[in-house]
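Novice: Quick one: sequence and predicted model below, then my questions.
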Amino acid sequence: MQCCRLVLLLMGQCSLYVAVLYGYELVEEKKTWEEAREYCKAKHIDLATMQTFTDLEEVVDLVGDKGDTWIGLRRQTGSTKTWSWSSPKVKFIDSEAAWKTNEPNNAAGAEDCVAMLDNKWIDFRCGLKKRFLCYDERNLKKFHLHTEKKSWPEAWRYCRNHHTDLASGDAQLTGDAFQTEMSGSAGEKVWIGLYADTWAWSDGNYPSFWNPTLFKGEGQGAKLSDGSYPALWNPTLFEGKGACVALSEKKWKSEDCSHKNNFLCNTQETNPATKPVPKPVNDPAPKPVTKPATKPDKLVLINKSMTWERALSYCREKHNELVSATNPTEQTLVQNIAMGAKTTHVWMALRYSCTLDLWFWVDNKVVKYSNWGTSEEIVDTCDMSGAMEKGGKHQWFKKNANKKLNFICREY
């Protein structure tokens, strides 16, 4: 069974267009992960990799209820670990690390998450239950030590839901307020926001649904419409029970690589002579652009009423992309422009995936910051896009994608 789509690439300065038939084939033969990869490399390209939400939707639809299915994601057991903070605002600096003597040692294998013991760091398996420390940038009380023990992923999701994040970085893990909150935890191991991302695709790339690794931004941090988090990852993934990943009931989970499952292959054919073909308006794949670091974005209000898909195509043809509002600063900039619209709402680059049950920005960012309002309008849940009201509190509302509204384009 195959699933494919047409993608156009612009090559260099010579404006050579290459039409790429890119997709997936589900192979219903039971093989180990290594056997499956050998099969895919021999007959196609490699085991399936996914780098956009569109890819994820296609794969979930293709697999359906066929049972556990290998994809090309695997733990890189022999590689050097790259440590990162769960907070996307904090960069890990090796010279600021506070490791306990002889740590990190990966003693039990797959020790990819970090807890603090008496101000020193120790690596542990992420599935172990421990106390955890949340940081809340919105409240006067910044630190919250929770004594109910959770695994690292559970603690991380709890902090994201109820505070800001797990405590991250040298600036947060020092100081009087931090020491005061931790004063009652002497001799206790407490999860902090440090983790090692050792998962990579079989082609050597890293998952890019979040920025830039497994937790940073937000892979599981993408909130659903009810405020909860989607479970693309089964929690067993972090418990060291397996080094290879299978898709099972719309979730990814780790399994022993020697298990025999169905599997997905990447398929690809290229024809350099193919002429450019207009991009289908129903394919919200991100448009690749190079954004100058020193040039601020320009927001352009289009006072023409179009469906969401037509607005997306218009922005990509005439400017760069439909506008997004991924933080309060961007929200303010967009709402100031929206006030000039002729319709009550303006389209944004916000799209709902019925298959994955999550909202995402079409430039492949997940929705962490949000400004949803409530509406009694009846909306087709599998054809929803997001629009901002031009007045009032400039909140976001779910709208049928075939509704015609003004829209705002972003120009890089």
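Specialist: Right, received. Where do you want to start? Numbers count the residues shown, from 1 in each chain.
Novice: from here on, contacts and neighbour counts on C-alpha atoms
Specialist: Noted.
Novice: wait, isn't Trp252 in contact with Leu73?
Specialist: No - counting by C-alpha atoms under 8 Å, Trp252 does not reach Leu73; the two are 9.5 Å apart.
Novice: between these two, who's got more neighbours?
Specialist: Neighbours around Trp252 and Leu73, counted as other C-alpha atoms under 10 Å, are more numerous at Leu73. The numbers are 26 against 23.
Novice: Just the element for that one, please.
Specialist: Secondary structure from DSSP states H and E places Leu73 in strand 69-75.
Novice: ditto for Glu317
Specialist: Assigned by DSSP H and E, Glu317 belongs to helix 308-318.
Novice: for that helix, packing partners?
Specialist: strand 321-322, strand 345-353, strand 405-411 (3 or more C-alpha pairs under 8 Å, 6 or more residues apart in numbering; DSSP states H and E).
Novice: Give the next helix or strand downstream of the shortest one.
Specialist: Read it as strand 321-322. For strand 321-322, the succeeding helix or strand toward the C-terminus, using DSSP H and E, is helix 328-338.
Novice: Could you list every helix and strand in contact with that next one?
Specialist: strand 298-306, strand 384-389, strand 405-411.
Novice: I'd like those laid out as CSV, including distance to Trp199.
Specialist: What follows is the helices and strands packed on helix 328-338, written out as CSV (distance: least, C-alpha to C-alpha, whole Å):
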stretch, distance to Trp199
strand 298-306, 37
strand 384-389, 32
strand 405-411, 33
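Novice: Cys315: which of those is closest?
Specialist: strand 405-411 (5.4 Å; C-alpha to C-alpha).
Novice: Give the buried residues for the helix or strand Glu57 falls within.
Specialist: When secondary structure is defined by DSSP H and E, Glu57 falls within helix 53-63. Going by neighbour count (16 or more other C-alpha atoms under 10 Å), the buried part of helix 53-63 is Phe53, Thr54, Asp55, Leu56, Glu57, Glu58, Val59, Val60, Leu62, Val63.
Novice: Against which helices or strands is that helix packed?
Specialist: strand 2-11, strand 16-31.
Novice: want to compare, so here's the second one:
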Amino acid sequence: MQWSLFVLILMGQCSFFTCHLYEYHFIQEEKSWDDAQSYCREHYTDLATVSNMRDMKRLTNPSKNKDAWIGLHSMWHWSLVELKKSETEWMDGQPSINTDENCAVIRAQQWHDCTCNHDFEFICYDEPKQMCHCIDNAKNWRQAQSYCREHHTDLVNKNLWIVLFGDTWGWSDGKNFSFRHWEHSFKDEATKTCATTTPNGKWSSDTCTNKKPFYCYDDKVILIKESKTWDEALDHCRANHRDLVSITDRHQQRWVQEKAEMADTEFVWLGMRYTCTLDLWFWVIDRLVCYDNWAPQEMAECGMAAVMKRDGEWYKKADNEKFNFICVK
């Protein structure tokens, strides 16, 4: 009877418990987007990333609904990942904001954007030999990139097809969240490449050098790239942070998965363990598992604790195995 009452009480906690794995901070001081990004990275984690409508409600409230920078910006990427090139050589009026013109080409020594399916000659770069190779067989951008990566290193950065390509809007912290909350009247403009909230709580964009207040976020989730047993991981998190991470809904699942993808081990420990006495999985925060993302055919066993694979699915592992782990502050 006592055990039954205990379980019922715990089950009742499922609907009342909310844990935020990141916090938003409104900064009233007005800065350009770049300066706001630097401030957030110095004092918190980064400019605010927004993954869903629940985040939007947490981010904005009536007292703060004004134009304020968030971490979304329009950007062009270098195909050669290691290339860090800050200076630009765009022709006046380029790049134009056009969803079909996401690749760059050299014309008259200046950069132009164009659709990626045009066929142009191109030049590959061979990094070990530090040599360029002219390819007179015209290909579209993707074909040219594939050819250069297969036969050399990558597209060269300054001739015909170049390594630069557009990826429209992305988050300052590099997260892949696709959530957007644009105004109905929003239109991309070449000079307005940084996103801002508006007084009605939706988003627009503005010139990045304009000064506005801004939103930072502080990430409470920490990936520890040390391999420990589950008990050792729990002790480490409680001694240095707050606890091993618990996941209570799909939004937290996605946030934690972003961290797990960067682990050095195939799996990372979560703050969940199986108790044989009650035949139940429990989070270390003393909550039952009301949300789960178990891989198929994962069955509970004594002496087991939960791990997340890099793809986000949960598995059971013997608690004396050693993996990276995720703490929460």
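Specialist: Received the coordinates, thanks. None of the values given here were measured: they were computed from a predicted structure.
Novice: Any idea what the TM-score is?
Specialist: The TM-score (TM-score structural alignment, normalised by the length of structure 2) is 0.39; 160 aligned residues with a C-alpha RMSD of 4.0 Å.
Novice: Out of the helices and strands packed on helix 53-63 of structure 1, which one sits most buried?
Specialist: Among the helices and strands packed on helix 53-63 of structure 1, strand 16-31 has the highest mean neighbour count (mean count of other C-alpha atoms under 10 Å), at a mean of 18.
Novice: by contact count, what packs against the host helix or strand of Tyr158 of structure 1?
Specialist: Using DSSP H and E, the element containing Tyr158 of structure 1 is helix 152-162. Contact partners of helix 152-162 of structure 1 among helices and strands, from 3+ C-alpha pairs under 8 Å, 6+ apart: strand 130-135, strand 165-166, strand 190-196.
Novice: helices or strands next to the second one in the packing?
Specialist: In this structure, strand 165-166 of structure 1 makes packing contacts with strand 130-135, helix 152-162, strand 190-196, judged by 3+ C-alpha pairs under 8 Å, 6+ apart.
Novice: just to revisit the earlier point, following element in sequence after the strand holding Leu73 of structure 1, please.
Specialist: Later in the chain than strand 69-75 of structure 1, the nearest helix or strand by DSSP H and E is strand 83-85.
Novice: what's that next one packed up against?
Specialist: Contacts defined by 3+ C-alpha pairs under 8 Å, 6+ apart place strand 83-85 of structure 1 against strand 190-196.
Novice: The strand it packs on vs helix 152-162, what angle?
Specialist: Orientation check (axes from the mean of the first three to the mean of the last three C-alpha atoms, to 10 degrees): strand 190-196 of structure 1 against helix 152-162 gives 110 degrees.
Novice: hey, which of the helices and strands packed on strand 165-166 of structure 1 is tucked in deepest?
Specialist: With neighbours defined as mean count of other C-alpha under 10 Å, those peak in mean count at strand 190-196, which reaches a mean of 26.
Novice: Next SSE downstream of that one?
Specialist: Going down the chain from strand 190-196 of structure 1, the next helix or strand is strand 199-201, by DSSP H and E.
Novice: quick one: whichever helix or strand comes after that next one to strand 69-75, angle?
Specialist: Going down the chain from strand 199-201 of structure 1, the next helix or strand is strand 244-248, by DSSP H and E. Relative orientation of strand 244-248 of structure 1 versus strand 69-75 (the same axes, to 10 degrees): 140 degrees.
Novice: need the next SSE after strand 244-248 of structure 1, C-terminal direction.
Specialist: Once strand 244-248 of structure 1 ends, the next helix or strand along the chain (criterion: DSSP H and E) is strand 251-255.
Novice: Check which helices and strands that next one sits against.
Specialist: Packed next to strand 251-255 of structure 1, using 3+ C-alpha pairs under 8 Å, 6+ apart, are strand 244-248.
Novice: Output the contacting helices and strands for the strand it packs on.
Specialist: strand 69-75, strand 251-255.
Novice: quick one, that strand and strand 251-255 angle?
Specialist: Note on geometry: by the same axes, to 10 degrees, strand 244-248 of structure 1 and strand 251-255 are set 140 degrees apart in direction.
Novice: Correct me if wrong: Lys298 of structure 1 contacts Arg410.
Specialist: Yes - between Lys298 of structure 1 and Arg410 there is a contact under C-alpha under 8 Å: 5.8 Å.
Novice: which one of these two has more residues nearby?
Specialist: Per other C-alpha under 10 Å, whichever of Lys298 of structure 1 and Arg410 has more neighbours is Arg410, with 20 against 12.
Novice: Looks like that one contacts Glu321 (just checking).
Specialist: Yes - at 5.3 Å, Arg410 of structure 1 counts as touching Glu321 under the criterion of C-alpha under 8 Å.
Novice: between the two, what contacts are shared?
Specialist: Common neighbours of Arg410 of structure 1 and Glu321 (criterion: C-alpha atoms under 8 Å, 6 or more residues apart in numbering): Cys315.
Novice: Please identify the buried residues of stretch 157-173 of structure 2?
Specialist: 157-166, 168-172.
Novice: do you know which of the helices and strands packed on helix 328-338 of structure 1 lies nearest Ala177 of structure 1?
Specialist: Ranking these by proximity to Ala177 of structure 1 (C-alpha to C-alpha) places strand 384-389 first, at 38.7 Å.
Novice: any residues touching that closest one, and which ones?
Specialist: In contact with strand 384-389 of structure 1 (C-alpha under 8 Å, 6+ apart) are residues 308, 335, 338, 344-352, 394-401.
Novice: next structured bit after it?
Specialist: Per DSSP H and E, strand 384-389 of structure 1 leads on to strand 396-400 as the next helix or strand towards the C-terminus.
Novice: Quick one: list the elements packing against that next one.
Specialist: Using 3+ C-alpha pairs under 8 Å, 6+ apart: strand 396-400 of structure 1 touches strand 384-389.
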